[in-house]
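Asks: predicted model follows, preceded by the sequence.
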Amino acid sequence: MGVRTYSPSRPLTVDIGRRALPDWHELFAAFCGHIGDDPDAHPVTRCARRLAELHAARQDAEAAAILDRARRTVIASIDEWVARCAPHAAECGESLGQAVDRMAVAHLKAIAALTRESDETRVHAEWHELGLLATEWSDLVEEAVNGQPPLPGSIDRQFPRNALERESGEPQ
């Protein structure tokens, strides 16, 4: 039996005791491999973890095609779950599965920048991008769960996604 209640201290739930959608903190934990492998894990965090694993494994062109097919399957799984369980999912203007996939890529780039990049501006740009995607995820969750569309201009997808794009005019 589902319960649909919301308050800032008690997030909307679909199944008793389970949040409708994970917040960005939970997605980050899944990308790092800290959650999402338990059979009782939220379906979206399980998929988020899998997307991060698929992106991390995407080393050579031969494997890329196979991994991209697997990614599309995982993205579709997220979208199907959201469509069934989030009351306003049909009103969202964007695929939540694709949003998780973009976050997985940005998370891997941000972590890699910390370990490999000596240019502080580039490190900052990667983490800034990840922060923007976390905010975008929060807006999408609000829209899918509560029917609250993002405020105009909260994250304008028409503008450059990070500081390096603003400087060069080219996508990074």
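Replies: Cool, got the structure. Residues are numbered from 1 along each chain as shown.
Asks: okay, CA-based contacts and neighbour counts for the rest of this
Replies: Noted.
Asks: my guess is Thr13 meets Arg19, correct?
Replies: Yes: between Thr13 and Arg19 there is a contact under CA atoms under 8 Å: 4.4 Å.
Asks: and these two? Which one has more around it.
Replies: Higher neighbour count among Thr13 and Arg19: Thr13, with 19 against 16, using other CA atoms under 10 Å.
Asks: who are the packing partners of the helix ranked longest in the chain?
Replies: Ordering each helix of the chain by length in residues (DSSP state H) puts helix 120-146 first. With contacts defined as 3 or more CA pairs under 8 Å, 6 or more residues apart in numbering; DSSP states H and E, the packing partners of helix 120-146 are helix 24-31, helix 96-116, helix 163-168.
Asks: dropping in the other structure now:
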Amino acid sequence: MTRNERNEQALRGASKNAEKAFNAVDAIEYASVPEDEKVAWAMAAMIHCDMCRLVIAFDECERDGLASLLWMADIVSKLHEAKRWYFEKGGRLLGGIGKRMGCGQEYIQREIKEIKKRHQITNIDAYAEYRNKISYHYDDNAISLLKKFGNEDAEAFYQVLKAFAGFSGEWAQLTRSLLKNELPNNRVEQP
């Protein structure tokens, strides 16, 4: 199976899961599910789908020229927004659900740290100066930043993107396991 075929297969699976989670937010059959659980599932699935979509977008933008750089700049902005959601909103959301479900906030935070360590998503910080300065919002220095971005190693950037896709997939799996109550229950019974 080629890289493109693997990426397409991953996107199909992620898209199917994201659609199910997105639809579940307002579905009658999930009315009894707490709102934070539906939001956690939908966001984890949606961001993972978006990361898979960006991997394919990167493959499609592997051509010379300015359009390719602008496409990659869009990807940088998406990665930063995803990282922000995971570590500002998503972690608190999963921790709260974990506490309520009995596996504990500490357990969830340890799992998130392990996922982060496996996928090294902090490498996106190397591209922080390009975020929202050459796409979405155009900085006064957009031209010079775009030239500098054009000198970045495209393969290294692709590896950062793949790491994010792996991270988001594991985050989605952690969310699923938490919501299905498949994680260890660390609840201490009171006498």
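Replies: Received it, and whenever you're ready, just let me know what you need. These numbers were taken from a predicted model, which means no experiment stands behind them.
Asks: what's the TM-score here?
Replies: Remark: TM-score between the superposed chains equals 0.39 [TM-score structural alignment, normalised by the length of the first structure]; 105 aligned residues with a CA RMSD of 4.9 Å.
Asks: I'd like the helices and strands packed on helix 120-146 of the first structure as CSV, with distance to Ala61 of the first structure appended.
Replies: Converted to CSV, those look like this (distance: least, CA to CA, whole Å):
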stretch, distance to Ala61 of the first structure
helix 24-31, 23
helix 96-116, 17
helix 163-168, 26
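Asks: make a markdown table out of those helices and add distance to Thr135 of the first structure and mean neighbour count.
Replies: Formatted as a markdown table, those follow (distance: least, CA to CA, whole Å; neighbours: other CA atoms under 10 Å):
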| stretch | distance to Thr135 of the first structure | mean neighbour count |
| --- | --- | --- |
| helix 24-31 | 8 | 20 |
| helix 96-116 | 11 | 19 |
| helix 163-168 | 16 | 14 |
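Asks: shared neighbours of Thr13 and Arg19 of the first structure, anything?
Replies: Counting by CA atoms under 8 Å, 6 or more residues apart in numbering, Thr13 of the first structure and Arg19 have no common neighbour.
Asks: Arg50 of the first structure should be in a helix, yeah?
Replies: Yes: applying DSSP: H, G, I helix; E, B strand; the rest coil, one finds Arg50 of the first structure inside a helix.
Asks: just give the number of residues close to the closest residue to it other than its chain neighbours.
Replies: Leaving out its chain neighbours, the residue that sits closest to Arg50 of the first structure by CA to CA, 6 or more residues apart in numbering is Val74, at 7.6 Å. Val74 of the first structure is flanked by 22 other residues according to other CA under 10 Å.
Asks: Val74 of the first structure against Leu51, yeah?
Replies: Yes: the criterion here is CA under 8 Å, and Val74 of the first structure meets it with Leu51 at 7.0 Å.
Asks: which residues do those two both contact?
Replies: The contact sets of Val74 of the first structure and Leu51 do not overlap (CA under 8 Å, 6+ apart).
Asks: pull out the buried positions in the helix or strand containing the residue nearest to Arg50 of the first structure.
Replies: Assigned by DSSP states H and E, Val74 of the first structure belongs to helix 61-85. Neighbour counts over helix 61-85 of the first structure (16 or more other CA atoms under 10 Å) mark 67, 71, 74-79, 81-83, 85 as buried.
Asks: other SSEs contacting it?
Replies: Looks like helix 61-85 of the first structure contacts helix 43-57, helix 96-116 (3+ CA pairs under 8 Å, 6+ apart).
Asks: export those to JSON lines and tack on distance to His128 of the first structure?
Replies: Shown next, in JSON lines, are those (distance: least, CA to CA, whole Å):
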{"stretch": "helix 43-57", "distance to His128 of the first structure": "19"}
{"stretch": "helix 96-116", "distance to His128 of the first structure": "9"}
